[in-house]
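Novice: below is the structure, and that's it, no one-letter string:
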């Protein structure tokens, strides 16, 4: 979760198989670049080009995040193509399944669900912002042993609000 220009970005990664394949392929050019650099005593053009390919793939791989619009019924999903978000209506989300490492979002655009891997705190704050959005009408379902995980977060929020008035 990063705040850029007043908007919160909630970073995610794709399904595990695609995640492993993509990052394996993304790191190959840097190893080839280092091997070429060790073979020669000077920096060659091929070594620099492999390093540049690595930087581009790394930038594309990090550029995956959600942005929740406060004033519109939009969940912007930024993925591999920089600058081109996919807009999904928040009111169209019917269900969110939460497991220890993933979110599975069911909506009109994703009737079978789409899996997103997120870090622990990013997932908590993303769900908090999404559920508290006025356009969200779906349900949230905890799958597996994550009840304690979200109860701790709920207790933290209650402590920050202070005691409730009677």
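Specialist: Perfect, I can see it now. Note that the structure is a prediction, hence the values are computed from the model and not measured.

Novice: contacts and neighbour counts: CA atoms only from here.
Specialist: OK.

Novice: so which elements touch the longest helix anywhere in the chain?
Specialist: Longest helix in the chain by number of residues, with DSSP state H as the criterion: helix 16-39. Identification of packing neighbours for helix 16-39 by 3 or more C-alpha pairs under 8 Å, 6 or more residues apart in numbering; DSSP states H and E yields helix 45-62.

Novice: from residue 126, how far out is the residue minimising distance to the centre of the chain?
Specialist: For the chain, the residue sitting closest to the mean C-alpha position, by C-alpha atoms, centre = their mean, is residue 12 at 1.5 Å. Here residue 12 is placed at a distance of 10 Å from residue 126 (C-alpha to C-alpha, to the nearest Å).

Novice: kindly report the same for residue 59.
Specialist: From residue 59 over to residue 126 the distance is 22 Å, taken as C-alpha to C-alpha.

Novice: for comparison:
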């Protein structure tokens, strides 16, 4: 969770299988570049291009976040330009919270979108989303995580 230009950004990662595949593929160019640099005494342009490719994949990999706007819009920033990036908060039917991820279910769709998040960004994101005036859905806690302290707040009143 980072505050940039007055807006909070809640960082997420895709599903665990996609996450492992993506990061494994993104570090391959740096190792290939280091192996090529080890084989020669100078730094060829190929090594620099592999390093640039690694930096590009690194930038794309960490450029995934949510932003909640005051006018009832949830913006999902992802590397895929074909997914919708602006979603109305009122169209969220249910939010399932697990230990490592959240799943957003939208009105009219049976399948949800899963986003892996760390503990504290997830806590603040779900808290800010559930307390938003436009949110009409429900927050469901799964995986028997009722004993964790920050989940207990969702059994109380929404205004407290």
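Specialist: Yes, it's here. The structure displayed is predicted, hence computed values, not measured ones.

Novice: could I get the TM-score for this pair?
Specialist: Laid over one another, the chains give 0.89 as their TM-score (TM-score structural alignment, normalised by the length of structure 2), with 153 aligned residues with a C-alpha RMSD of 1.9 Å.

Novice: which one's more surrounded, residue 59 and residue 126 of structure 1?
Specialist: Per other C-alpha atoms under 10 Å, whichever of residue 59 of structure 1 and residue 126 has more neighbours is residue 126, with 20 against 14.

Novice: roughly how far does the spatially closest residue to the more buried one that is not a sequence neighbour sit from residue 132 of structure 1?
Specialist: The spatial neighbour of residue 126 of structure 1 that comes closest, neighbours along the chain excluded (C-alpha to C-alpha, 6 or more residues apart in numbering), is residue 10 at 6.3 Å. Using C-alpha to C-alpha, residue 10 of structure 1 is found at 15 Å from residue 132 of structure 1.

Novice: and the two? Which one has more around it.
Specialist: The neighbour comparison of residue 10 of structure 1 against residue 132 (other C-alpha under 10 Å) goes to residue 10, with 24 against 10.

Novice: contacts only, for that one.
Specialist: When contacts are counted by C-alpha atoms under 8 Å, 6 or more residues apart in numbering, residue 10 of structure 1 touches 1-2, 65-67, 122-123, 126.

Novice: filter the residues you listed to the buried ones?
Specialist: 1, 65-67, 122-123, 126 (16 or more other C-alpha atoms under 10 Å).

Novice: re earlier: report the mean distance between the longest helix of structure 1 and its aligned residues in structure 2.
Specialist: Comparison of helix 16-39 of structure 1 with structure 2 after fitting gives an average deviation of 0.8 Å (mean C-alpha distance after the TM-score superposition for structure 1).

Novice: and that helix, which stretch of structure 2?
Specialist: Under TM-score structural alignment, helix 16-39 of structure 1 corresponds to residues 16-39 of structure 2.

Novice: contact partners of that stretch?
Specialist: For stretch 16-39 of structure 2, contacts defined as C-alpha under 8 Å, 6+ apart pick out 13, 43-44, 46-48, 50-51, 53-54, 57-58, 61, 116.
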